[in-house]
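Asker: only geometry, no sequence info:
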């Protein structure tokens, strides 16, 4: 009888020890889950903050793009317009929606199209040059073009971002300055400065 009781007691102790072991393992697992839960919660909060910041930056970019005073365009790698802001539409005297899907080259003066195609085929990073833009009524005006590459998340070139500025006033001012520098204000005749300038040019040509 005593042996039987001792056996029962021994089994009870073993079961109790096993239960305690299981409880310790469960407690440890619970603590690990709590730690992981806190980590996941923190990561989720960080992702939420990052998303909100990204959305604010995106909205800021969209506002800058839409309401910038200069014309902004985004094209694919072949030069077809994907996006255009209001200023670009105003600059080219067309409706904003009309620009989307159009090749940018149709707004380049015919005399400059060969140069434009050459530059477009050789674009790499950031470039800036002057060119004549042409409206639908065939009138044209000088413009400054600034081009930057657009890459996707895999660093593949997916398009170009264009900044267009009408420089007609600047060109007129430069012409007026040249007129004042090389021609007499009263008679309109070439002055000594123009003579020297042309002489220098002739000497340079002769050296070649």
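Answerer: Yes, it's here. Computed from a predicted model, the values in this text were never measured in an experiment.

Asker: Only C-alpha atoms from now on, for both contacts and neighbour counts.
Answerer: Noted.

Asker: What's the first helix or strand after the longest strand anywhere in the chain?
Answerer: Ranked by residue count, the top strand of the chain under DSSP state E comes out as strand 140-151. Scanning forward in sequence from strand 140-151 by DSSP states H and E, the next helix or strand is strand 157-166.

Asker: Can you list the helices and strands that whatever helix or strand comes next after that following strand packs against?
Answerer: Stepping forward along the backbone from strand 157-166, the first helix or strand reached (DSSP H and E) is helix 168-182. Helices and strands touching helix 168-182, by 3 or more Cα pairs under 8 Å, 6 or more residues apart in numbering; DSSP states H and E, are strand 140-151, helix 192-207.

Asker: Tabulate the ones you listed in a markdown table, adding columns for distance to residue 11.
Answerer: Output for those, formatted as a markdown table (distance: least, Cα to Cα, whole Å):
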| stretch | distance to residue 11 |
| --- | --- |
| strand 140-151 | 71 |
| helix 192-207 | 112 |
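
Asker: Which one of the ones you listed lies nearest to residue 19?
Answerer: Smallest distance to residue 19 across those (Cα to Cα): 60.1 Å, for strand 140-151.

Asker: Going by neighbour count, list what's buried in that closest one.
Answerer: The neighbour-count check on strand 140-151 (16 or more other Cα atoms under 10 Å) flags 140, 142-150 as buried.

Asker: another structure for you, compare them:
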């Protein structure tokens, strides 16, 4: 039929997302995008707009694919903050282990190329990061962290997520990445040596400050 697209638009967008994911915005040339999607330049532009518009659509596709997985992992019942961090990072490890997608993370590689993005692209990347950070904080609060602890642990878990993405692109093994994630999940497990119970991180800081003041 005249005017009807002879290709799967959603599948083409998935492939475009993989090109941006693998190469980053700067190196995702139009030639690479046409090769990755199997579309000619005219079809690519008429369907998705220019490169910046296609990048934003790819970000939206990535968010629709992976953020629900983080939301599901974080919305369950967790016995403690450590379990929250572990559940969050397991989603990351699962994605990295998926052989059908590029290594790393589209959001992470995009964040490293902020100067190359337009204002709307930068805003989308930051909003996606902030959205996951907010989910983490809420889950940590629900698992018993106080507000300051939740904010600190969410930022630490987020940083670990980005580190895993970078290390995976550098060829670190799944075992090494799992070791990083397990170590990060142990961070909330501060305990009082006298009672064996978990102590809020703020309390640790307070005791450390007292000891510091008592030094001669």
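Answerer: Thanks, I have it. Model, not experiment: these values are computed from the prediction.

Asker: what's the TM-score for these two chains?
Answerer: The TM-score (TM-score structural alignment, normalised by the length of the first structure) is 0.25; 83 aligned residues with a Cα RMSD of 5.1 Å.

Asker: Residue 20 of the second structure versus the closest residue to residue 69 of the second structure other than its chain neighbours, what's the distance?
Answerer: Spatially, and ignoring its direct neighbours in sequence, residue 69 of the second structure is nearest to residue 91 (6.9 Å; Cα to Cα, 6 or more residues apart in numbering). Counting by Cα to Cα, to the nearest Å, the gap from residue 91 of the second structure to residue 20 of the second structure is 21 Å.

Asker: out of those two, which sits in the more crowded spot?
Answerer: Ranked by neighbour count (other Cα atoms under 10 Å), residue 91 of the second structure and residue 20 place residue 20 first, with 27 against 19.

Asker: what sits against the more buried one?
Answerer: Going by Cα atoms under 8 Å, 6 or more residues apart in numbering, residue 20 of the second structure touches 27-28, 55, 58, 106.

Asker: Reformat the residues you listed as a markdown table; add distance to residue 86 of the second structure, neighbour count and secondary structure.
Answerer: Formatted as a markdown table, the contacts of residue 20 of the second structure follow (distance: Cα to Cα, whole Å; neighbours: other Cα atoms under 10 Å; DSSP: H, G, I helix; E, B strand; the rest coil):
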| residue | distance to residue 86 of the second structure | neighbour count | secondary structure |
| --- | --- | --- | --- |
| 27 | 33 | 11 | helix |
| 28 | 33 | 20 | coil |
| 55 | 30 | 25 | helix |
| 58 | 28 | 23 | helix |
| 106 | 21 | 24 | helix |
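
Asker: where's residue 213 of the second structure, which helix or strand?
Answerer: helix 201-214.

Asker: Kindly report the same for residue 73 of the second structure.
Answerer: helix 51-75.

Asker: how distant is that helix from the center of its chain?
Answerer: Taking Cα atoms, centre = their mean, to the nearest Å, one finds the center of helix 51-75 of the second structure at 10 Å from the center of the full chain.

Asker: Pull out the buried positions in that helix.
Answerer: The neighbour-count check on helix 51-75 of the second structure (16+ other Cα under 10 Å) flags 51, 54-59, 61-63, 67, 69-70, 73-74 as buried.

Asker: And the furthest pair within the contacts of residue 20 of the second structure?
Answerer: Among the contacts of residue 20 of the second structure, the pair separated by the greatest distance (Cα to Cα) is 27 and 58, at 15.0 Å.

Asker: Could you report the neighbour count for residue 87 of the first structure?
Answerer: For residue 87 of the first structure, using other Cα under 10 Å, the count is 21.

Asker: any idea how far residue 33 of the second structure lies from residue 152 of the second structure?
Answerer: Per Cα to Cα, residue 33 of the second structure is found 39 Å from residue 152 of the second structure.

Asker: higher neighbour count, these two?
Answerer: Neighbours per residue (other Cα under 10 Å) separate residue 33 of the second structure from residue 152, with residue 33 holding more: 24 against 14.

Asker: how much space between the more buried one and residue 43 of the second structure?
Answerer: For residue 33 of the second structure relative to residue 43 of the second structure (Cα to Cα), the value is 11 Å.

Asker: next one: residue 19 of the second structure
Answerer: Between residue 19 of the second structure and residue 43 of the second structure the distance is 17 Å, computed by Cα to Cα.

Asker: and the next element down the chain from the helix or strand residue 96 of the second structure falls within?
Answerer: According to DSSP H and E, residue 96 of the second structure maps onto helix 81-97. Next in sequence after helix 81-97 of the second structure, counting helices and strands by DSSP H and E, comes helix 106-111.
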